[in-house]
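[1] Have a look at this fold, sequence not included:
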């Protein structure tokens, strides 16, 4: 029997993941069965189970793709030389969001991943680690803004980074669930917040 190439194996695995993603976007995690994925992929039962032993395996793999797609975007924003002003950095982050909130966007899967992580400890740990990593990128962004004088010398980068990162899921949740606001409107609000005079404790 001829050896199956690594490229063929990777392509077949991706075919299954693409089918699962379509099913999850259309019907949600809980309303999708392995049989649904098998039918969507147009493969045999054995072919699908060769790559994924269960629906949970599929969900985890889809989650990795959905959440990890933001990794390089945030790293590039943080590492930009010279440092991006905070508003420009947020504009780039939200531009990425805009490209992923449509009917086939990975952020619609991310919302389902959040829900599933409340009942799946392994998925919850994956989500926790990923979002901790994302938040860290925004902490770095805040540190660089403090170094350039955009933020006051006494600004806490951990607190500022956490707040800035929180604006990103806040934006895409509104885009997905409440049909707005658009990026320009949201950025106008971010600009106002960044310009606001700090309130003394």
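    That came through fine. Note that the structure is predicted; figures quoted are calculated from it, not measured.
[2] okay, CA-based contacts and neighbour counts for the rest of this
    Will do.
[3] What residue, apart from its backbone neighbours, is nearest the residue nearest the centre of the chain spatially?
    When Cα atoms, centre = their mean is applied to the chain, the residue found nearest the centroid is residue 67 (3.5 Å). Of all residues not flanking residue 67 in the chain, residue 110 sits nearest, at 6.4 Å (Cα to Cα, 6 or more residues apart in numbering).
[4] what does residue 144 give?
    residue 83 (6.7 Å).
[5] so the one you found touches residue 146, yeah?
    No. Applying Cα atoms under 8 Å as the test, residue 83 and residue 146 come out as separate, 10.7 Å apart.
[6] Residue 32 and residue 79: what is the separation?
    Computed with Cα to Cα, to the nearest Å, the distance linking residue 32 and residue 79 is 40 Å.
[7] go on, residue 63?
    For residue 63, the distance to residue 79 - Cα to Cα - is 25 Å.
[8] which of these two has more neighbours?
    Legend: neighbour count by other Cα atoms under 10 Å for residue 63 and residue 79, higher for residue 63 (26 against 14).
[9] OK, contacts around the more buried one?
    109-110, 113 (Cα atoms under 8 Å, 6 or more residues apart in numbering).
[10] can we see that at 6 Å?
    By Cα atoms under 6 Å, 6 or more residues apart in numbering, residue 63 lies in contact with nothing.
[11] Check which helix or strand residue 93 maps to.
    Element membership for residue 93, per DSSP states H and E: helix 86-98.
[12] Give me the next element, helix or strand, following that helix.
    Immediately after helix 86-98, counting by DSSP H and E, sits helix 106-117.
[13] so the next helix or strand after that following helix versus helix 86-98, what angle?
    As assigned by DSSP H and E, the chain's next helix or strand after helix 106-117 is helix 121-147. Between helix 121-147 and helix 86-98, the angle comes out at 150 degrees (axes from the mean of the first three to the mean of the last three Cα atoms, to 10 degrees).
[14] can you pull the buried residues of helix 121-147?
    Using 16 or more other Cα atoms under 10 Å as the test for burial, helix 121-147 gives 123-124, 126-127, 130-131, 134-146.
[15] ok, now stretch 48-63?
    Using 16+ other Cα under 10 Å as the test for burial, stretch 48-63 gives 48, 51-52, 55-56, 58-63.
[16] try this one side by side with the last:
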């Protein structure tokens, strides 16, 4: 029997997580059954259990993918905005990309479910803290490239404050739809314009 490649395994796992995400967005984490995921993925129970022995593993997998996606978007925004734009431009680009990803993948809705689930799931809470640490570090790096706060606040503290806009935005996006938050990126640009941005 031919050996199954790692790429094949990764692709199978990713397909199951995509199907699980659709189920979770539709029904919530706890109303979704493994049978729902089998049907959505078009796979047998054995094929799913091979990668996810229990539903909690699937929840953590979907949550981790969502967190990694947001962190990746932020990292790209920091890299693209490492010139003249400052924190306002970086955060505005982040919000614009999150809106687009939400249209396709319900990213904000999944984020809200993840935060709620993290209150009862220690593994997920740890993953959430790790993601927040990485994202804060990315923003802090941008802050340090420019200058420490004129008021004396550390780059790490500034980064956490700047990043704290993201959860509020995700709540609004999940509740109001992309159209309901269309003006938010430009508002962030205005809030942290060249005159007011502490890290320009």
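    That came in fine, so what should we check first? Keep in mind it's a predicted model, so treat the numbers as computed, not measured.
[17] before we move on, the earlier item: find the residues that touch each one of residue 83 and residue 146 of structure 1.
    Here residue 83 of structure 1 and residue 146 share no contacting residue, scored by Cα under 6 Å, 6+ apart.
[18] ok, back up a step: what separation is there between the residue nearest to the centre of structure 1 and residue 59 of structure 1?
    12 Å.
[19] Over to residue 193 of structure 1?
    In this view, residue 193 of structure 1 and residue 59 of structure 1 are 37 Å apart by Cα to Cα.
[20] Equivalent analysis for residue 45 of structure 1, please.
    Taking Cα to Cα, one finds residue 45 of structure 1 at 18 Å from residue 59 of structure 1.
[21] Likewise for residue 113 of structure 1?
    8 Å.
[22] for the residue nearest to the centre of structure 1, helix, strand, or coil?
    Three-state call for residue 67 of structure 1 (DSSP: H, G, I helix; E, B strand; the rest coil): helix.
[23] next one: residue 151 of structure 2
    Residue 151 of structure 2 ends up coil, using three-state DSSP.
[24] what residues are up against it?
    No contacts exist for residue 151 of structure 2 under Cα under 6 Å, 6+ apart.
[25] From residue 157 of structure 2, how far out is it?
    12 Å.
[26] since we're on the equivalent of residue 69 of structure 1 over in structure 2, how many residues are nearby?
    Counting by TM-score structural alignment, residue 69 of structure 1 corresponds to residue 69 in structure 2. Residues near residue 69 of structure 2, counting by other Cα under 10 Å, number 15.
[27] Repeat that for the one 4 residues further on.
    The number of residues packed around residue 73 of structure 2, counting by other Cα under 10 Å, is 20.
[28] swap in residue 74 of structure 1?
    The burial count for residue 74 of structure 1: 22, using other Cα under 10 Å.
[29] Repeat that for residue 94 of structure 1.
    Neighbour number of residue 94 of structure 1 under other Cα under 10 Å is 22.
[30] on that earlier part again, how much does the helix holding residue 93 of structure 1 stray from structure 2?
    By mean Cα distance after the TM-score superposition for structure 1, the fitted helix 86-98 of structure 1 averages 1.4 Å away from its aligned residues in structure 2.
[31] buried sites along that helix?
    Here helix 86-98 of structure 1 shows 86, 89-94, 96-98 as buried, counting by 16+ other Cα under 10 Å.
[32] Now find how far off-centre that helix is within its chain.
    13 Å (Cα atoms, centre = their mean, to the nearest Å).
[33] for stretch 150-166 of structure 2, same thing?
    Using Cα atoms, centre = their mean, the offset of stretch 150-166 of structure 2 from its chain centre is 19 Å.
[34] Would you mark the buried spots in that stretch?
    155-156, 158-160, 162-163, 166.
[35] ok, now stretch 182-198 of structure 1?
    By 16+ other Cα under 10 Å, the buried positions in stretch 182-198 of structure 1 come out as 183, 186-187, 190.
[36] Tell me which of the residues you listed fall in helices.
    Among the buried residues of stretch 182-198 of structure 1, the residues falling in helices (DSSP state H) are 183, 186-187, 190.
[37] Leaving out sequence neighbours, find the closest residue to residue 103 of structure 2.
    The nearest residue in space to residue 103 of structure 2 (Cα to Cα, 6+ apart) is residue 178, at 7.2 Å.
[38] same question, residue 192 of structure 2
    residue 88 (4.6 Å).
[39] Any figure for the gap between residue 100 of structure 1 and residue 173 of structure 1?
    From residue 100 of structure 1 to residue 173 of structure 1 the distance is 12 Å (Cα to Cα).
[40] So for these two, which sits in the more crowded spot?
    Just comparing residue 100 of structure 1 and residue 173: by other Cα under 10 Å the higher neighbour count belongs to residue 100, 20 against 17.
[41] Touching stretch 109-116 of structure 2 from outside, list them.
    With Cα under 6 Å, 6+ apart as the test, stretch 109-116 of structure 2 has contacts from 63, 174.
[42] Please spell out which residues along it are buried.
    Buried residues in stretch 109-116 of structure 2, defined by neighbour count with 16+ other Cα under 10 Å: 109-111, 113-115.
[43] mean deviation of stretch 13-24 of structure 1 from structure 2?
    Mean for stretch 13-24 of structure 1 is 1.3 Å (mean Cα distance after the TM-score superposition for structure 1).
[44] Would you indicate which residues of that stretch are buried?
    13, 15-24.
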